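*Asks:* show me how the following folds:
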Amino acid sequence: MTPDELSVALTASLQAAVAAGEITAPAESIPAELRVERPKNRDHGDWASNIALQLSKAAGVPPRVIAETLKARFEALDGVASVEVAGPGFLNITLEAAAAGALAKNIVEAGAHYGENSSLAGQVINVEFISANPTGPLHLAHTRWAAVGDSLARVLKASGATVSREYYINDAGSQMNNFAASVFASIKGEPTPEGGYPGAYIDELAHTVLADHPAIRELTDEAALPVVRHAAYQAQLADIKETLDDFGVEFDVFFSEQQLHSSGAIEKAVERLREQGHVFDQDGAVWLRTTDFTDDKDRVLIRANSEPTYFAADAAYYLSKKDRGFEQKIYLLGADHHGYIGRLKAIAACAGDDPEHNIEVMIGQMVSVNGARLSKRAGNIVELRDLLDWLGADALRYSLGRSPANSPLSLEPEQLKKATNDNPVFYVQYAHARTKAVDRNAAAAGVGEVSAEFPFDASLLEHPTESELLAALGSFPSVVSEAAKFREPHRVARHLEVIAGAYHRWYDACRVTPQGEEPITDLNRSRLWLNDATGQVLANGLELLGVSAPERM
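*Replies:* Here you go, the predicted structure:
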């Protein structure tokens, strides 16, 4: 019995009790769906519900009275072995072995879709993350949001939302001019200009530009710089995309800030906000009255010299997301961007949106890697590409994804490279590889391969370690749903470690393949279903984290 199947049965039972007059409460207080959760203590049953406590006030009776009524009805459901009323009115539900064990077959048949849920169905979400300037390679400061942002998009999608991953390319403004001047200086063999970008990667870009434009030195600075700027920008952006691809991070949209300027989108955005009544003119400049929406000060949109500010581009960009149909916009920003929260929410409010619903700003704390060396190419940074070469994408992504992003994180490379249980990514990946080894051993022993016709008796899965493992597997969809709801993909990683631990204990206690001359029984075959179900859930969870599920280690 899956959690969804149990939820449907319990909901119908609750509604029947209401219809029979056994529970009297206003219709609006009766949930359309009665959800259950795994109790922290396995001695308290397979599933638990606090529905009696939820209905007590509306029904005007103590929660235990409601709980006792529901206990009788719930115990009559097929697959339910017993129901216990605990504490002030909690309902602890224990399933029959066959009902609990049936989950293994359901998981295998669901395959890669197990864990998907509809908790965010109908929501259209834009997730913007990284958005590093295209003036240099991605580095350590970008790694955390690269891993977390991509995993967040995956769990949102798995929970039914329509999701777009977006990278905002800051390709306008003075930093791009300094970037072009730095590359052109390298082409001409001159020192890095004041305010320019040093580093060997600038020389590499200079060689690339010169190869494509061999006569560039013959042009005047005025004629050459736009050519250099465009060519170097395209080469650096290609390097960023290649690094992201190696890191397993996908984007649906690369949005150019320069297009906001060249298309007139900024001017149109200012006029739209003026029509909303939030724009005013003062001291020759154009302002947005963001103090009406808790910002600490009003913001300049257009300077007195008619030049738009970065804030104006931010406003136009927000309106672009709104116009493209994204009801919810999630911004993942660095630790030094706390000041952006108020102004971005003020933009949302000025645009007529609800800043508490239509926009979320997540701030990620710093990450450090002990022993990491500065890049030889960029000189004063730790490049993401170097980290990938050193630690590998799997170890880096998993270790970044298993901790809350709003807490500082220090990674220990020596631990991440160890093939021991002290290394979380190895612990989980090894559990998956072990399920595949069990498959190979079972096939060699003649147990067969799991399929629709393969014998399966769920009632045989009654060993305590099997109950523990089934409980962990059954919780996976709700963990994915909560990870999406709370924007915390690390919940998936932590639950995979719970599953891996339960699986290793089961592996030590219960054999799938018979020993010696022992005959092959339905117990062996049924345990193979549980083994494969575990492998499937581990693979599905690792996929949500952007980490591979190896078959051999």
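*Asks:* when you work out contacts or count neighbours from here on, use the C-alpha atoms and nothing else.
*Replies:* Will do.
*Asks:* the stretch 301-450 of the chain: helices as residue ranges?
*Replies:* Ranges of helices within the stretch 301-450 of the chain are 310-323, 339-350, 384-391, 393-401, 413-416, 424-445, based on DSSP state H, counting those that start in this stretch.
*Asks:* helices and strands around the second one, which ones?
*Replies:* Contact here means 3 or more C-alpha pairs under 8 Å, 6 or more residues apart in numbering; DSSP states H and E; on that basis helix 339-350 packs against helix 310-323, strand 359-363.
*Asks:* and it, what's buried?
*Replies:* Using 16 or more other C-alpha atoms under 10 Å as the test for burial, helix 339-350 gives 341, 342, 343, 344, 345, 346, 347, 348, 349, 350.
*Asks:* closest to residue 215 out of those?
*Replies:* Nearest to residue 215 among these: residue 344, at 44.9 Å, using C-alpha to C-alpha.
*Asks:* want to put them side by side, so please do this one too:
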Amino acid sequence: MGVEDADARLEEPKDPSHGDLATNVALTLAKKLGRSPRVIAEEIAEEITSRISSHIDTEDFGIESVSVAGPGFLNFKLSSGQVASGLMEIIAADDNYGRSVEGGGESLMVEFVSANPTGPMHLGHARQAALGDAIAGLLDWTGWSVSREFYYNDAGAQIDRLAESVGARYQQHFGQDAEIPEGGYQGDYIREIAADLAEEHGDRFVEDPLSEEALDVMRETAVRMLREEQDRDLSDFGLHFDVYFLESSLYENGQVESTAAALRESGKVYDLDGAVWLRTTEYGDQKDRVMIKSDGSPTYFLPDVAYHMGKWGRGFHQAINVQGADHHGTVARVQAGVQALGLPEGYPEY
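*Replies:* From the prediction side, this is the model:
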């Protein structure tokens, strides 16, 4: 037809009855040729049909038939020999079918599930587990050096509320009048943790359940027991993680503090109403975000930025996070935080 730069693309039709492959090339040629796409498609189909009928071995040709549909779509039905040749390839490759070296052995992290150790896992976590493990498996199969990571949010206000909730149930266990704090955790599993504490420590903390020592024990015991339960659930689900990373370690080794200092040095931080803000709007966020609250405590996204800077520092310049819908709001601010510290746009991927 005299067109040298024709954009011919083959796709699988949504409706299998339309054939095995389809193309809209006639529609893309219509403007260049100044002709009806339907007429162009019919001419192409006629030429292909002619070649099929004149071919000695139609199986070798690979196409059984071609038809025109709608305004000018071409639908192809593959010959049985062509389909069988694909099966032979699969059989010959055996367990290695689909494997490739596309990733070139480059390190890549997939972080998924990362459930807070404040309660049992639910179906949403199971979805993330299945999705994350499938993504990690596909990447591993295509030549990436994949590390599966679980990030435990075992620090911050939510863990303090967990400890206080266990403390209240611990007091109730010994007949004391105590209430779960506002925003605390009400589940029966809190009673179970409190009962274990009572068995191990007796009434040692009843008189002063909010002492630093008491809350440390409540916090440590609750997180440990809930992590153990989560680990059992993940194991029953057939999941294996290469790394279990603790948020608390970011505070212990000074990474949260050093990240806050680095962000301030970047010039992307300002003070307002006693709080420290990060100019996340410069990186596409809807509004600037509080990084450190007026009471001096960090918001949850500051340790997240520190954690992802650590990922990069560990050599994972490709990182994918599989998160639930309740975490989608954190995407822009975390990406903004790491960009402010020099990492590329779009890191990590979600």
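*Asks:* hmm, back to that, which one of the helices and strands packed on helix 339-350 of the first structure lies nearest to residue 98 of the first structure?
*Replies:* Nearest to residue 98 of the first structure, of all these, is strand 359-363, at 43.9 Å by C-alpha to C-alpha.
*Asks:* can you list contacts of that closest one?
*Replies:* Applying C-alpha atoms under 8 Å, 6 or more residues apart in numbering, the external contacts of strand 359-363 of the first structure come out as 328-335, 337-338, 341, 345, 348, 405-406.
*Asks:* map residue 240 of the first structure across to the second structure for me.
*Replies:* Matched by TM-score structural alignment, residue 240 of the first structure corresponds to residue 230 in the second structure.
*Asks:* next structured bit after the host helix or strand of its match?
*Replies:* Residue 230 of the second structure is part of helix 212-236 when elements are defined by DSSP states H and E. Next in sequence after helix 212-236 of the second structure, counting helices and strands by DSSP H and E, comes strand 243-246.
*Asks:* residue range for the helix or strand following that next one in the first structure?
*Replies:* Using DSSP H and E, the helix or strand that follows strand 243-246 of the second structure towards the C-terminus is helix 247-252. Counting by TM-score structural alignment, helix 247-252 of the second structure pairs with residues 257-262 of the first structure.
*Asks:* go ahead and confirm residue 397 of the first structure touches residue 145.
*Replies:* No. In terms of C-alpha atoms under 8 Å, residue 397 of the first structure does not count as a neighbour of residue 145; the distance is 10.2 Å.
*Asks:* picking that back up, ranking the helices of the stretch 301-450 of the first structure by burial, who's on top?
*Replies:* Mean neighbour count (mean count of other C-alpha atoms under 10 Å) peaks for helix 393-401 among the helices of the stretch 301-450 of the first structure, with a mean of 24.
*Asks:* equivalent range in the second structure for that one?
*Replies:* Per the alignment by TM-score structural alignment, helix 393-401 of the first structure matches no residues in the second structure.
*Asks:* angle of that helix against helix 424-445?
*Replies:* 130 degrees (axes from the mean of the first three to the mean of the last three C-alpha atoms, to 10 degrees).
*Asks:* ok, the match of residue 240 of the first structure - how many residues close by?
*Replies:* Other residues near residue 230 of the second structure come to 18 when the count uses other C-alpha atoms under 10 Å.
*Asks:* can you tell me the centre-most residue of the first structure?
*Replies:* Computing the C-alpha centroid of the first structure and ranking residues by C-alpha atoms, centre = their mean puts residue 152 first, at 1.6 Å.
*Asks:* next structured bit after whichever helix or strand that one is part of?
*Replies:* Applying DSSP H and E as the criterion places residue 152 of the first structure in helix 140-158. Counting by DSSP H and E, the next helix or strand C-terminal to helix 140-158 of the first structure is strand 162-169.
*Asks:* what helices and strands are in contact with that following strand?
*Replies:* With contacts defined as 3+ C-alpha pairs under 8 Å, 6+ apart, strand 162-169 of the first structure has these neighbours: strand 124-128, helix 140-158, strand 253-256.
*Asks:* okay, angle between the helix holding residue 230 of the second structure and strand 145-152 too, please.
*Replies:* Using the same axes, to 10 degrees: helix 212-236 of the second structure against strand 145-152 is 140 degrees.
*Asks:* check the offset of helix 212-236 of the second structure from the chain's centre.
*Replies:* Mean-position distance between helix 212-236 of the second structure and its chain equals 24 Å (C-alpha atoms, centre = their mean, to the nearest Å).
*Asks:* do the same with stretch 247-256 of the first structure
*Replies:* In this view, stretch 247-256 of the first structure has its centroid 14 Å away from the chain centroid, taken as C-alpha atoms, centre = their mean.
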